[in-house]
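Chemist: Sequence and predicted structure, then a few things I'm wondering about:
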Amino acid sequence: MAVKKHSSLDKVLGRLDQLDEPNLHNLVQRLARERAMLEAVFNTLQEGVLVIDVGGLIDYANEAAARLIGLKEPAAGGSLWRLVPGLHDSLAGADSDAPLVTREFELAYPSPRLVRLYMVPFADGEHGPRRAIILSDITAERKSTAELIENEKISSILLLAAGVAHELGNPLNSLTIHLQLIDRKLKKLKASKETRSLEDSIKVCRDEVTRLDGIIKNFLEAIRPRPPDLAELYLPDLIEEVLHFQARELADRGIKVEGEMPAGTPMIMADRDQLKQVFFNLIKNAMEAMQPGGRLSLKLRADDDSVYVALADTGSGIKTEDLAKLFQPYHTTKVSGHGLGLMIVQRILRDHGGHVGIESKEGVGTVVTLQFPQKHRRVRMLAGG
């Protein structure tokens, strides 16, 4: 038979009516200290802690729980069922005698979150049955898991396709050589209407072979990335260089370029060649999305940790259903696109510790935002790592 142990506090409370005023005062102070300590411990937890009665009324909520479910203050009061609609129905089927109940649910307020709930029943002799609830925010965990699964899936597809791409390279080389031989022999023949027609056909074939060869090279570069060769980089200078390189095409298309690149923009650590490829791809995409007379805007800004570049165009925009697929290999919204450009951009940004985000509205245009860690932030991360 188990023996119930009594703490020294239990013994004191058992003879409470025998305490004189000084001892009673000391006891109250001790209880207040212990309560404050427990309150501080619970409020340091990242997990939300709740105590509710059988009707869902909140008897206790720590600060993390208040943040998660939208309580204005981490205090008792209010109905959990009202604050988290649908949770009551989800828990209604749980066995009231079950030692542990686990659920996962989505919160829309105060901000979208995926939450895991653990609920344990316990008895309170004075107030009746109670439920202790622990809430864990698993949004980042679930997102990370989804990204890992997606990356593994893409890696499998890319490895398979890499073998195919490699095998395609040999016949393409052979085609190029034989087209050159045919072209040379054709030039030795007497010019006629038939030879000119053949020359046009050969040119089309050579152009298509060149295009296919470019797709294969881009693909192999995308799946065989090299680590960035990091050095100090001033983004405004790099962007000006890329714009200068593409100035002729921008002018031919009648596209106006607007830039806001404040002097003194913080330095970043980056691979110059890889970032030139990023901006070349993005500006090329913007040009191809716009009609003549369109406008391309490039704006730089910085906060304490990062440098941001926003590229906005006045193109046709992207359909909502296509936005989620933009970084998938071979998904393209262009007639002649190969669907690898944005995938390469995303990989390069990730390798630099940055992020790429895209917002778009059909008929209005698209904004691509790049985020790069500042040089000093990267140094702090490495030093602490």
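Modeler: Thanks, I have the structure now. Numbers count the residues shown, from 1 in each chain.
Chemist: From now on I want contacts and neighbour counts done on CA atoms only, so please keep to that.
Modeler: OK.
Chemist: what sits against residue 328?
Modeler: 339, 340, 343 (Cα atoms under 8 Å, 6 or more residues apart in numbering).
Chemist: and it, that's in a strand?
Modeler: No. Counting by DSSP: H, G, I helix; E, B strand; the rest coil, residue 328 falls outside a strand, being coil.
Chemist: how close does it get to residue 222?
Modeler: Residue 328 sits 12 Å away from residue 222, going by Cα to Cα, to the nearest Å.
Chemist: shared neighbours of the two, which are they?
Modeler: Listed as contacting both residue 328 and residue 222 by Cα under 8 Å, 6+ apart are 340, 343.
Chemist: Quick one: the strands in the stretch 251-385 of the chain, in order.
Modeler: Here the stretch 251-385 of the chain has its strands, by DSSP state E, counting those that start in this stretch, at 256-260, 268-270, 295-302, 306-313, 355-361, 365-373.
Chemist: I'd like these laid out as a markdown table, including distance to residue 44 and mean neighbour count.
Modeler: Listed next are these as a markdown table, based on distance: least, Cα to Cα, whole Å; neighbours: other Cα atoms under 10 Å:
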| stretch | distance to residue 44 | mean neighbour count |
| --- | --- | --- |
| strand 256-260 | 43 | 14 |
| strand 268-270 | 35 | 23 |
| strand 295-302 | 32 | 18 |
| strand 306-313 | 29 | 22 |
| strand 355-361 | 31 | 16 |
| strand 365-373 | 29 | 21 |
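Chemist: ok so, going back, would you mind putting the contacts of residue 328 into CSV with distance to residue 275 and neighbour count alongside?
Modeler: Listed next are the contacts of residue 328 as CSV, based on distance: Cα to Cα, whole Å; neighbours: other Cα atoms under 10 Å:
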residue, distance to residue 275, neighbour count
339, 19, 19
340, 16, 20
343, 14, 18
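Chemist: closest to residue 44 among the residues you listed?
Modeler: For those, the residue nearest residue 44 by Cα to Cα is residue 343; the value is 40.5 Å.
Chemist: In stretch 157-167, which residues are buried?
Modeler: Under the neighbour-count criterion of 16 or more other Cα atoms under 10 Å, stretch 157-167 has 158, 162, 165 buried.
Chemist: contacting residues around it?
Modeler: The contact list for stretch 157-167 (Cα under 8 Å, 6+ apart) reads 216, 219, 220, 223.
Chemist: before we move on, what about stretch 259-266?
Modeler: Outside stretch 259-266, the residues that touch it by Cα under 8 Å, 6+ apart are 234, 235, 236, 297, 298, 299, 300, 301, 302, 307, 374, 375.
Chemist: What is the strand ranked longest in the chain packed up against?
Modeler: Scanning the chain for the strand with the most residues, using DSSP state E, yields strand 113-124. Packing partners of strand 113-124 (3 or more Cα pairs under 8 Å, 6 or more residues apart in numbering; DSSP states H and E): strand 101-107, strand 128-137, helix 139-188.
Chemist: Adding distance to residue 39 as columns, could you present these in a markdown table?
Modeler: Shown next, in a markdown table, are those (distance: least, Cα to Cα, whole Å):
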| stretch | distance to residue 39 |
| --- | --- |
| strand 101-107 | 25 |
| strand 128-137 | 15 |
| helix 139-188 | 26 |
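Chemist: A further structure is provided below for comparison with the first:
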Amino acid sequence: MLASFRPPSVQRTCRDRRDAPTGPRPAPRGAVAARCGTTATVSLPLRAARGPRDNPGRGPGLAPTPSHMSAFRATRWWAAAGGLALAVVDTILMVMLGVTFQMNGRNVSALVAVSFGSSLALLGYLVGYAAEARRRDRHATALIQAQLEALNTGRARLVQSEKLAALGQLATAIAHEVRNPLAVIRSAAQGLGETVPVDDAAAARACDFIVAEIDRLASVVSSLLDFARPLHLEARAVSVRDLFDRAALLAAGELAAKGARLARDESPALPAVLADPDLLSQVLLGLLANAAEAVPPGGEVMLAARVRDGAVELVVEDSGPGIPAELRARVFEPFFTTRPRGIGLGLAVARQVVEAHGGRIEAGERPGGGARLTVRLPPARDSAIAA
């Protein structure tokens, strides 16, 4: 079987003409023909793949590039030049020491020097070739490993997306079946509460409890619908300061109820982000609400923004107990929660929204203790809107 780097095609020539194809047959990407009497052309990517920063979720660009190939080829020639230089130095030393070579009474020092130089140059070339082969083997191993990791990541994402799609359909069906009965029960409970005698405090408390629990269930249903509903972004260049102002205003009530202080730390000139302001404000509001719930009375919540590695980072920190290291990778999974009354969809929806914007969200630890949630978003192109 012969392999060459050409466009993806496989041409097959068989001695048995009964099953010979009438023309070229396209082959799937990465397919290799391995049959008796087969001449195959195998296509491998030679261009550098985009790295994780340009294309989140894919493996690093380790495919051989022209610069890689030039570096590989240069190794053998530098080694050959080193061997030749060594031969020149040795020849100069022999001349300085007066060493000569005689054969049949004739001086063959020049011939010996040329032979010696060519031998060392050839030896250097071979050593460089061997070193180059080792480097290429290491590079190929790294490339295969990166492609396997990217493949495994892609498979995991595919399985996760299939699960989420099925889960979303189930959530939508349940939400539609539950929402209408909840509205009827709530109206009935409110009407019943209005007819309760003034002196019957226990009955009034029971009606208020029913209404409050129905409101909580309605919130759960809304979360299910938000999780299952496809996202439709209306993205535009948005100032980070405007996003922070809106989120802080919406979260003011929850922060005040806990007596928490909201501090802000923004760079003086941040690039705008290409985002849907409504959806991204809801993400920030959810993160601020979680922080307000986590901090002790009188605690502090920090809302910060900065530019790092070409991305705009929106950070929410709190002075609460923080997120254990072993749980940080799971907090964005649907229905994962450590709260007794939570359903675990808030951060899952936040991740959906952030990833739909081409960004990512991470959980970490605040210096000095507490939780840190970081939203990384690509900046809007050709924008320099102040923070």
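Modeler: Cool, the structure landed. The structure presented is a predicted model; accordingly, all values stated were derived computationally and were not measured.
Chemist: quick one on the thing from earlier: just the helices and strands packed on strand 113-124 of structure 1: most buried one?
Modeler: strand 128-137 (a mean of 18; mean count of other Cα atoms under 10 Å).
Chemist: tally of neighbours for residue 242 of structure 2?
Modeler: Neighbour count for residue 242 of structure 2, taken as other Cα atoms under 10 Å: 15.
Chemist: Trace it over to structure 1, please.
Modeler: Under the alignment (TM-score structural alignment), residue 242 of structure 2 pairs with residue 237 of structure 1.
Chemist: and the angle for the one helix or strand its match maps to with strand 365-373?
Modeler: Assigned by DSSP states H and E, residue 237 of structure 1 belongs to helix 235-245. Put simply, helix 235-245 of structure 1 runs at 140 degrees to strand 365-373, going by axes from the mean of the first three to the mean of the last three Cα atoms, to 10 degrees.
Chemist: post-alignment, stretch 205-215 of structure 2 versus structure 1, mean distance?
Modeler: On superposition with structure 1, the mean distance recorded for stretch 205-215 of structure 2 (mean Cα distance after the TM-score superposition for structure 1) is 1.0 Å.
Chemist: Give me the buried positions along that stretch.
Modeler: Buried-residue list, stretch 205-215 of structure 2, by 16+ other Cα under 10 Å: 207, 208, 210, 211, 214.
Chemist: Wait, residue 270 of structure 1 touches residue 234, no?
Modeler: No. Counting by Cα atoms under 8 Å, residue 270 of structure 1 sits too far from residue 234 to count as a contact (9.3 Å).
Chemist: separation between residue 232 of structure 2 and residue 378 of structure 2?
Modeler: The gap separating residue 232 of structure 2 from residue 378 of structure 2 is 18 Å, by Cα to Cα.
Chemist: ok, now residue 168 of structure 2?
Modeler: Counting by Cα to Cα, the gap from residue 168 of structure 2 to residue 378 of structure 2 is 28 Å.
Chemist: Check residue 239 of structure 2 too.
Modeler: For residue 239 of structure 2, the distance to residue 378 of structure 2 equals 13 Å [Cα to Cα].
Chemist: Find residues that contact each of those two.
Modeler: Both residue 239 of structure 2 and residue 378 are in contact with residue 273, where contact means Cα under 8 Å, 6+ apart.
Chemist: picking up where we left off before, taking the contacts of residue 328 of structure 1 one by one, which sit in helices?
Modeler: Among those, DSSP state H puts residue 343 in helices.
Chemist: Just name the closest of the contacts of residue 328 of structure 1 to residue 193 of structure 1, please.
Modeler: Closest to residue 193 of structure 1 out of the contacts of residue 328 of structure 1 is residue 339 (39.2 Å), distances taken as Cα to Cα.
Chemist: from what I can see the closest one touches residue 330, true?
Modeler: Yes. With contacts counted by Cα under 8 Å, residue 339 of structure 1 reaches residue 330, the gap being 3.9 Å.
Chemist: related to what we said a few turns ago, so for residue 335 of structure 1, which of the helices and strands packed on strand 113-124 of structure 1 sits nearest?
Modeler: Closest of these to residue 335 of structure 1 is helix 139-188, at 20.9 Å (criterion: Cα to Cα).
Chemist: okay, the angle between the helix or strand following that closest one and helix 139-188?
Modeler: Next along the chain after helix 139-188 of structure 1, taking DSSP H and E as the criterion, comes helix 193-223. Comparing the axes of helix 193-223 of structure 1 and helix 139-188 via the same axes, to 10 degrees yields an angle of 150 degrees.
Chemist: Run a quick neighbour tally on the closest residue to residue 128 of structure 2 other than its chain neighbours.
Modeler: The shortest distance from residue 128 of structure 2 to any non-neighbouring residue, by Cα to Cα, 6 or more residues apart in numbering, is to residue 76 (3.8 Å). For residue 76 of structure 2, the count of nearby residues is 22 (other Cα under 10 Å).
Chemist: Could you find the counterpart of residue 76 of structure 2 in structure 1?
Modeler: In structure 1, no residue is equivalent to residue 76 of structure 2 according to TM-score structural alignment.
Chemist: Just confirm residue 76 of structure 2 contacts residue 124, I think it does.
Modeler: Yes. Judged on Cα under 8 Å, residue 76 of structure 2 makes contact with residue 124 at a distance of 7.4 Å.
Chemist: Overlap of the contact sets of these two?
Modeler: Between them, residue 76 of structure 2 and residue 124 share no contacting residue, judged by Cα under 8 Å, 6+ apart.
Chemist: hmm, back to that, show me which of the buried residues of stretch 157-167 of structure 1 is closest to residue 368 of structure 1.
Modeler: Closest approach between those and residue 368 of structure 1, by Cα to Cα: residue 158, at 25.3 Å.
Chemist: Just give me the match in structure 1 for residue 349 of structure 2.
Modeler: By TM-score structural alignment, residue 349 of structure 2 lines up with residue 344 in structure 1.
Chemist: how about its match, what does it touch?
Modeler: By Cα under 8 Å, 6+ apart, the contact set of residue 344 of structure 1 is 222, 278.
Chemist: ok, now how distant is it from residue 301 of structure 1?
Modeler: In terms of Cα to Cα, residue 344 of structure 1 sits 24 Å off from residue 301 of structure 1.
Chemist: Next: residue 202 of structure 1.
Modeler: Distance of residue 202 of structure 1 to residue 301 of structure 1, given as Cα to Cα: 50 Å.
Chemist: and what of residue 314 of structure 1?
Modeler: For residue 314 of structure 1, the distance to residue 301 of structure 1 equals 21 Å [Cα to Cα].
Chemist: No further queries at this time; thank you.
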